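Participant: coordinates for the following, if possible.
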Amino acid sequence: MSITDETPERLRPDGAAPRATPATPRVHPAWWVAAATFLTIIGAAGFRSTPSVLMNPLHTEFGWPMGLIGAAVSVNLVLYGLVAPFSAALMERLGVQRVVAGALVLVSAGSLLPIWMTSSWQLVLSWGVLVGLGTGAMAMSLVATVTARWFVERRGLVTGLLTAAGATGQLVFLPVLAWLAEHSGWRSAALVTGVMALLVVPLVLWRLHDHPSDLGLTAYGAPPGTPTTRPARPDDRPVRLALETLRDASRTRVFWLLAGGFAICGISTNGLVGTHFIPAAHDHGMPLTTAAGLLALVGIFDIAGTVFSGWLTDRIDARILLGVYYTLRGASLLLLPSLFGDEMHINMLAFIVFYGLDWVATVPPTIALCRDAFGDRAPIVFGWVFASHQLGAAIAAAGAGVVRDQLGTYTLAWYVAGALCFGAALMSVSIARRRVDAAAPLADGI
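Facilitator: Reported below is the predicted structural model:
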């Protein structure tokens, strides 16, 4: 049946007489949904700012090694990545509202429970398992689901804004949490994070509607005549499709080049700089609030860098862009140990500006390469590539802590990450010679 066989007016569930044009609010509800999603991601990002601020206070109070605290963060990062490919399937079965509200409750519980902890395994359970599952359910899959259901026009713009929400959350929370940890104790910072996650739940239940058809509407910018009916909820096919796609993609060379490069991206961003920059700066005498403020600046320039990288991806070979990004990142990490000091200076500020611009600039070209190589399955393949990113971040979060415990300094961790970035650059450039042949087996299966 074509979309012209039944118009939106004939499909109205209330049985009222059809109208020439459905009544549409002055502000399309899609924008309210996008706003609720933006605030949800910011709320989830609050916890993602917490470990780097609280590592030193926990180390001081409990005497736990940095490697052990980093291990709790690594569990979080692994689950955050592994949950992402499957969370969209869960949203299809249970609805976006239920999944996101439940995820926020998990994040809140994982943030609040450490206030009463007495053993290190409780930190791993709360920071690692509970928050890892919660934030993973609100990762890339939430952005992809919301933009696919609610937007036809401005989809790219909304995707960029929602992706940048994580950086905005880091910007909002880091200085506040650092100030609280320094002046009121780390438990106050954990309390604020947990409460903020809970405060977003009513907004999710109020404005984060599952589908435009729930309101008798179509997506923003949908062409005239588009039905307002909602597609039937699938069975467990999305889960099987995710696993089948991983099986097929893993047989190709291009997948491993992308996954390997993105794993190094995770090592050099979330896992190392995102988790250990503040403790490393504190080792050199820099006040906690100053270090947190510098890391928060990464969030500001991250937004500009992501948007600009997307613009460049439309105009320049994505493989070349990745090669340049990883090379410059590696060089900056090799210089970082010489930039630390007991106060902020212009060279460190230059590093922060550059690193912010480069932080997630790798995402648009990586998605483009997935699309070129894997066609219709690109979103699912990118979900698994993103999982490798988080796995790399987890290794760095734990490994850098061990390096600090054993050597008394993070210097070796910065050098290893810088060298790995040069390897990622080589892997990215080599995709140009192997992409077509490597993608063939998966393309045949689409």
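Participant: going by C-alpha atoms from here, please, whenever you check contacts or count neighbours.
Facilitator: Fine.
Participant: what's in contact with the helix or strand harbouring Arg247?
Facilitator: Secondary-structure element containing Arg247, defined by DSSP states H and E: helix 237-249. Contact with helix 237-249 is made by 85-86, 89, 255, 377, 380-381, 384, 439, 441-442, 445, as judged by Cα atoms under 8 Å, 6 or more residues apart in numbering.
Participant: in helices only, show me those.
Facilitator: In helices, judged by DSSP state H, the following of these are found: 85-86, 89, 255, 380-381, 384, 439, 441-442, 445.
Participant: following up with a second sequence; could you model it the same way so I can compare the two?
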Amino acid sequence: MIKKVLIANRGEIAVRIIRACREMGIDTVAICSEADKDALHAQLADETICVGPAPAKDSYLRMDRILSAAYATGADAIHPGFGFLSENSKFADLCKKCNITFIGPSCEVIDKMGNKSEARKTMMEALVPVVPGTKEAVYSSKEGKEIADKMGYPVMIKASAGGGGKGMRIVTSEEEFMHHFETASQEAKNAFGDDTMYIEKYIAKARHIEFQILADNYGNVIHLGERDCSLQRRHQKMIEESPSPAIDDKLRKEMGETAVKAAKAANYCNAGTIEFLLDENNHYYFIEMNTRIQVEHGVTELVTGIDLIKEQIKIAHGEKLSYKQEDIKIEGHAIECRINAENPYKNFTPSPGLVTGFHMPGGKGVRIDTALYTGYKIPANYDSLIAKVMVHGCNREEAIAKIRGVLGELVVEGIDTNIDFQYQLINNKDFKDGNIDTGFIERLLKK
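Facilitator: Purely as a prediction, here's the structure:
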């Protein structure tokens, strides 16, 4: 078994991985920036190494320093978490060349599925339904406009190397295409160092449904049901739940089998997510694959009882899957709210700073993944996500009531947060009735 894992990340996901390793008897190494020297993950790990100044490009994105830290501490594996280097094929390849186990898929698969244009092409060849759009990458606004004009508006412009909502624009008319293409491609170049784009038909009032998959090195692939991630703002997920209120058992079985088919087509290994759009007529389309653990993985863990981080480590060690498809049972209902350090009533302005008070609710079926503590100073250099509030109930109604109570009890003082905004979403009648789609929050904010 892997003996020592270096966590190439920070915040709540680093804490989550440390705890899983501890339960498995695996030693841990945390890396931190100078801004994170007092962070919880840096305090909980068995060893901690500072890898640079606060900016991520000088610390959490420095492959050389991270690999040097692994060598210096004798770590035989690296878990990248999500974000930062988690979907960087060069980093996965360097780990392999340094004889360090990368807890994730191979660099070849990350390349294939991380490039959205290549992923679409792979799925088309495997006869997995994809959103109508370009099969090859688009390199210029002129070329893109010609394609969009023929396709018909509205369309979605997306970065081939994109993720996290960056490099994405909805275009409703030919007059605005050139501007949106240029701004999206520039944003993609700044974020990913790659400004190649692709174009899809925009599907209005769609749900965002993703299937969690696990795959080992022996060709075994299973899915662990779906998560409904339709409540988004600027393509960033805010609330996730499992199972989806929009999917029945028959559709779940079909989409799950398609997700497994997609993973096999990519020769995938480890934990990953196949993401679909589901339209109003229950037609579904592949949009992308995330080749890493997801922020919202906890809701799947709550309804299946399976620890996805532990499974990732076992698979990376070379073990066969611990489960077969028939072993996977979805029990009850789980909901997650992402708590961000931001002010929703001032255009969601980030709110870093000192946490002067923190009360974390508990109780049966309540899980909160966070790296917060009273006295912690949230840096201004990183993502605003500070906690993931999750609940598990025997059904959706109970889960909604439970998370409403948790949000009402959760206290974070000293900074602005979106707790009250999340509370309003949970209490919205359309949410409670399950009448939501990816444009729901944007429409709500315009009222």
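Participant: tm score of chain vs chain?
Facilitator: Both chains were compared after superposition, and using TM-score structural alignment, normalised by the length of structure 1 their TM-score is 0.28; 205 aligned residues with a Cα RMSD of 7.2 Å.
Participant: picking up where we left off before, write a PyMOL command that selects only the buried members of the ones in helices among the contacts of helix 237-249 of structure 1.
Facilitator: What follows is the PyMOL syntax selecting those of those that are buried according to 16 or more other Cα atoms under 10 Å:
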select buried, resi 85+86+89+255+380+381+384+439+442
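Participant: with distance to Leu295 of structure 1 added, can I get the ones in helices among the contacts of helix 237-249 of structure 1 in a markdown table?
Facilitator: Conversion of those to a markdown table gives the following (distance: Cα to Cα, whole Å):
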| residue | distance to Leu295 of structure 1 |
| --- | --- |
| Pro85 | 29 |
| Phe86 | 31 |
| Ala89 | 34 |
| Phe255 | 32 |
| Ile380 | 31 |
| Val381 | 30 |
| Trp384 | 28 |
| Ala439 | 38 |
| Pro441 | 43 |
| Leu442 | 40 |
| Gly445 | 44 |
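Participant: where along the stretch 1-150 of structure 1 do the helices fall?
Facilitator: Assigned by DSSP state H, counting those that start in this stretch, the helices in the stretch 1-150 of structure 1 fall at 29-62, 66-94, 96-112, 120-123, 131-136, 140-150.
Participant: Trp186 of structure 1 against Asn56, yeah?
Facilitator: No. Judged on Cα atoms under 8 Å, Trp186 of structure 1 makes no contact with Asn56 at a distance of 9.6 Å.
Participant: show me what counts as buried in stretch 171-179 of structure 1.
Facilitator: If you call a residue buried by 16+ other Cα under 10 Å, then stretch 171-179 of structure 1 has these buried ones: 171-175, 177-179.
Participant: okay, buried residues for stretch 433-446 of structure 1 please.
Facilitator: Under the neighbour-count rule (16+ other Cα under 10 Å), stretch 433-446 of structure 1 has 435-436, 438-439, 442-443 buried.
Participant: neighbours of Pro202 of structure 1, how many?
Facilitator: Neighbour count of Pro202 of structure 1, defined by other Cα atoms under 10 Å: 11.
Participant: do the same with the one 4 residues further on
Facilitator: The local packing of Trp206 of structure 1 (other Cα under 10 Å) involves 12 other residues.
Participant: which strand or helix spans it?
Facilitator: helix 186-207.
Participant: do the same with Ile213 of structure 2
Facilitator: With DSSP H and E as the criterion, the answer for Ile213 of structure 2 is strand 207-215.
Participant: by contact count, what packs against that strand?
Facilitator: Using 3 or more Cα pairs under 8 Å, 6 or more residues apart in numbering; DSSP states H and E, the elements in contact with strand 207-215 of structure 2 are strand 221-233, helix 249-265, strand 270-278.
Participant: distance to Phe192 of structure 2 for these - can I get that in CSV?
Facilitator: Below are these laid out as CSV (distance: least, Cα to Cα, whole Å):
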stretch, distance to Phe192 of structure 2
strand 221-233, 21
helix 249-265, 24
strand 270-278, 20
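Participant: quick check: Met178 of structure 2 vs Ala334 of structure 2, distance?
Facilitator: Met178 of structure 2 sits 42 Å away from Ala334 of structure 2, taking Cα to Cα, to the nearest Å as the criterion.
Participant: the two: who's more crowded?
Facilitator: Of the pair Met178 of structure 2 and Ala334, Ala334 is the one with more neighbours under other Cα under 10 Å, namely 31 against 16.
Participant: that one: which element?
Facilitator: Using DSSP H and E, the secondary-structure element containing Ala334 of structure 2 is strand 333-340.
Participant: buried residues, that strand. List them.
Facilitator: Taking 16+ other Cα under 10 Å as the neighbour-count basis, strand 333-340 of structure 2 is seen to contain the buried residues 333-340.
Participant: which strands and helices sit next to the helix or strand just after it?
Facilitator: Sequence-wise, the next helix or strand beyond strand 333-340 of structure 2 is strand 342-343, with elements assigned using DSSP H and E. Using 3+ Cα pairs under 8 Å, 6+ apart as the contact criterion, the secondary-structure elements in contact with strand 342-343 of structure 2 are strand 349-350.
Participant: redo that, cut-off 10 Å
Facilitator: Strand 342-343 of structure 2 makes packing contacts with strand 349-350, helix 419-426 when contacts are defined by 3 or more Cα pairs under 10 Å, 6 or more residues apart in numbering; DSSP states H and E.
Participant: can you list those in TSV and add mean neighbour count and distance to Glu187 of structure 2?
Facilitator: Conversion of these to TSV gives the following (neighbours: other Cα atoms under 10 Å; distance: least, Cα to Cα, whole Å):
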stretch	mean neighbour count	distance to Glu187 of structure 2
strand 349-350	16	19
helix 419-426	18	28
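Participant: the helices in the stretch 301-446 of structure 1, which residues?
Facilitator: Listed from the start of the chain, the stretch 301-446 of structure 1 has helices (DSSP H, counting those that start in this stretch) covering 318-335, 346-358, 363-374, 378-407, 411-445.
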